[in-house]
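S.K.: Have a look; sequence and predicted model below, questions after that.
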Amino acid sequence: MEKNALVPVMAVAIVNGIFSPWVLMVFLLYPVWYPGWLPPYSQIVYMMSALILSTLTIMAAGVPAALYERWAARPSGTVVAGIWLAGTVLLSLPAIPNVIRALSGG
């Protein structure tokens, strides 16, 4: 798979990490994953929560693409990228209302 095919996957995952309703759950669980030696500023905790959620989105969306790549006789890089992007978009659907709300200014 081309490296450039990963750019839209990462862009959608970043938007999901910032606007997903699940970011609140990751944020509230910060005592579990946040290092104790860092100051618990809410901006830093939120940024790291969004980063964790973005990374989890990329990892979970990559599973079907990896299974296709493993089981296909001749896997196509374009199909792998499409599966990965489709999985990322599917996992990002709950974030759409928050994205629309942010874009509308409300």
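M.R.: On my side now, so go ahead. Just so it is clear, the structure is predicted and the values come from calculations on it, not from any experiment. Residues are numbered from 1 along each chain as shown.
S.K.: Please make it C-alpha for all contacts and neighbour counts, starting now.
M.R.: OK.
S.K.: would you list every one of the helices in the chain?
M.R.: 6-19, 23-28, 30-33, 42-71, 77-91, 96-104 (DSSP state H).
S.K.: can you put the ones you listed in CSV and add mean neighbour count?
M.R.: Formatted as CSV, those follow (neighbours: other C-alpha atoms under 10 Å):
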stretch, mean neighbour count
helix 6-19, 20
helix 23-28, 16
helix 30-33, 12
helix 42-71, 17
helix 77-91, 19
helix 96-104, 12
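S.K.: this is the other structure I want to compare:
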Amino acid sequence: MTPQTLFLFAISASLLTGMTSPATGLVFGLWPLWYPQVVTPVHELVYYGASLIVATATLLSAAIPAAIAERLGASERATMGLWAGGAALWLLLGWV
């Protein structure tokens, strides 16, 4: 697979994690801390925001091992594979 394909897989796995993870419920419950006060709290918007927060956190935390591997001299394909694998691991952990 090309690095671009692996990157798309990492993004897709992160988005799925944001929609299905139990952490989304936790972030949803903490909506008064992060939701802007000038916007009326609509249930759908709060869930969408919570899902985006969890998806972004998944994408960033899965990138940490890939960044370390790249710094140590791994190839682009290997680091993207590590990034996609980290995102897939977060996705599987959310389903357990």
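M.R.: It's in. Since the structure is predicted, the reported quantities are computational estimates derived from the model, not experimental observations.
S.K.: Quick TM-score on the pair, please.
M.R.: Once superposed, the chains reach a TM-score of 0.91 (TM-score structural alignment, normalised by the length of the second structure), with 95 aligned residues with a C-alpha RMSD of 1.5 Å.
S.K.: Residue 25 of the second structure versus residue 34 of the second structure, what's the distance?
M.R.: 14 Å (C-alpha to C-alpha, to the nearest Å).
S.K.: Equivalent analysis for residue 41 of the second structure, please.
M.R.: 16 Å.
S.K.: Residue 16 is in contact with residue 91 of the second structure, correct?
M.R.: Yes: using C-alpha atoms under 8 Å, residue 91 of the second structure is in contact with residue 16, at 7.0 Å.
S.K.: any idea how far residue 86 of the second structure is from the closest residue to residue 70 of the second structure other than its chain neighbours?
M.R.: Using C-alpha to C-alpha, 6 or more residues apart in numbering and skipping the chain neighbours, the partner closest in space to residue 70 of the second structure is residue 79 (6.0 Å). Computed as C-alpha to C-alpha, the residue 79 of the second structure to residue 86 of the second structure distance reads 10 Å.
S.K.: same deal with residue 67 of the second structure?
M.R.: On the measure of C-alpha to C-alpha, residue 67 of the second structure and residue 86 of the second structure end up 12 Å apart.
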